[in-house]
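kindly generate the corresponding structure for this input.
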Amino acid sequence: MATKEATQRRSSRIRRQIKAVSNGRPRLSVHRTSKNIYVQVIDDAKGHTIAAASTLEKDFKAGKKTGADTAAAAAVGKLVAERAVKAGVKEVVFDRGAYIYHGRVKALAEAAREAGLSF
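Next comes the predicted model:
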């Protein structure tokens, strides 16, 4: 079982690597819980969120049973990619946080790539 300190250490290590290779690109940040998934496109230079999506949105909840499966993660990935492209962002760096690139995180990333984001 991972402790809070280990999770924070892992997350900060990933964030440090991302900042080294970002070249001014916005960050696609993922947060996953046992029931939902949240994603934001963040411009770290300005400290602003460009686009965001989650499984808690009203129009999303109407069509899905749960927010805790890969289908829901893929739908959120597609939604955030469409919003980011509409805002003028096509290239991002992927910040998976302390989560491994597998399951819902992977489904979200692949759906975002298919919807037009490049990372």
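
okay, CA-based contacts and neighbour counts for the rest of this
Will do.

nearest residue to E82 other than its sequence neighbours?
Spatially, and ignoring its direct neighbours in sequence, E82 is nearest to A115 (6.4 Å; C-alpha to C-alpha, 6 or more residues apart in numbering).

Y38 versus that neighbour, what's the distance?
Applying C-alpha to C-alpha, to the nearest Å, the value for A115 to Y38 is 17 Å.

my read is that A109 contacts V76, right?
No: counting by C-alpha atoms under 8 Å, A109 stays clear of V76, with 9.7 Å between them.

quickly find the element holding A51.
Using DSSP states H and E, A51 falls within strand 48-54.

quick one: stretch 61-68 to chain centroid distance?
Distance of stretch 61-68 from its chain centroid, counting by C-alpha atoms, centre = their mean, to the nearest Å, is 18 Å.

revised request: answer the last question for stretch 70-77.
With C-alpha atoms, centre = their mean, you get 11 Å for stretch 70-77.

for comparison, sequence B:
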Amino acid sequence: MGLSKTERRQRIRRRIRKVSSGTAERPRLAVFRSNSEIYAQIIDDVAGTTLVAASSRDKALADAKGTKTEVANLVGKAIADKAKQAGIEAVAFDRGGNLYHGRVKSLAEGAREAGLKF
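Presented below is the predicted three-dimensional model:
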């Protein structure tokens, strides 16, 4: 019997995390996607701290209308704006085991449009 969907995602997630690690110079942009919401954090793995976070549940984005993909794009722009204010220009992208498609791709494109470099 094959792997379940969650087991497969966890296996991919562990494989990605072996390679990508966030430093102070180039922190990691981690994305978590649930059925209804999307969350993004910029993490310094060396210090073990979250530098910046944004999600679709933030007060500024909670009343945003549109599809989940459009809201994900707004979250990407919000995380990029917060990162610029914190002095972060380049990040390593961690899709968290999800396919680079749909809401995850939309978040990444929104962050790129706002000036964050991957």
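
superposed, how do the two chains score by TM?
Scored against TM-score structural alignment, normalised by the length of the second structure, the superposed chains reach a TM-score of 0.89; 116 aligned residues with a C-alpha RMSD of 2.0 Å.

rewinding a little: the residue nearest to E82 of the first structure contacts K86, doesn't it?
No: look at A115 of the first structure against K86 with C-alpha under 8 Å: they stay out of range, at 11.3 Å.

any idea what I16 of the second structure aligns with in the first structure?
Using TM-score structural alignment, the equivalent of I16 of the second structure in the first structure is I14.

any idea how far the nearest residue to its match once chain neighbours are set aside is from G88 of the first structure?
In space, and not counting its chain neighbours, I14 of the first structure is closest to G97: 6.4 Å by C-alpha to C-alpha, 6+ apart. Distance of G97 of the first structure to G88 of the first structure, computed by C-alpha to C-alpha: 24 Å.

neighbours around K59 of the second structure, how many?
Look at K59 of the second structure: counted by other C-alpha atoms under 10 Å, it has 9 neighbours.

should've said G24 of the first structure
G24 of the first structure has 14 nearby residues by other C-alpha under 10 Å.

cool, S21 of the second structure as well?
Per other C-alpha under 10 Å, the neighbour tally for S21 of the second structure reads 19.

again, but for G87 of the second structure
Burial measure for G87 of the second structure: 9 neighbouring residues, criterion other C-alpha under 10 Å.

what does stretch 15-26 of the second structure rub up against?
Stretch 15-26 of the second structure is contacted from outside by 27-28, 43-47, 88, 90-92, 94, 96-97, using C-alpha atoms under 8 Å, 6 or more residues apart in numbering.

do stretch 28-44 of the first structure as well
The contact list for stretch 28-44 of the first structure (C-alpha under 8 Å, 6+ apart) reads 25-27, 48-56, 66-68, 73, 76-77, 80, 84, 92-97, 105.

can you tell me which of those are in helices?
Those of these mapping onto helices are 73, 76-77, 80, 84, 105, per DSSP state H.

dump those residues into TSV; add neighbour count and distance to T7 of the first structure as well.
Formatted as TSV, those follow (neighbours: other C-alpha atoms under 10 Å; distance: C-alpha to C-alpha, whole Å):
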residue	neighbour count	distance to T7 of the first structure
A73	29	21
V76	27	24
G77	33	23
V80	26	25
A84	24	28
V105	21	16
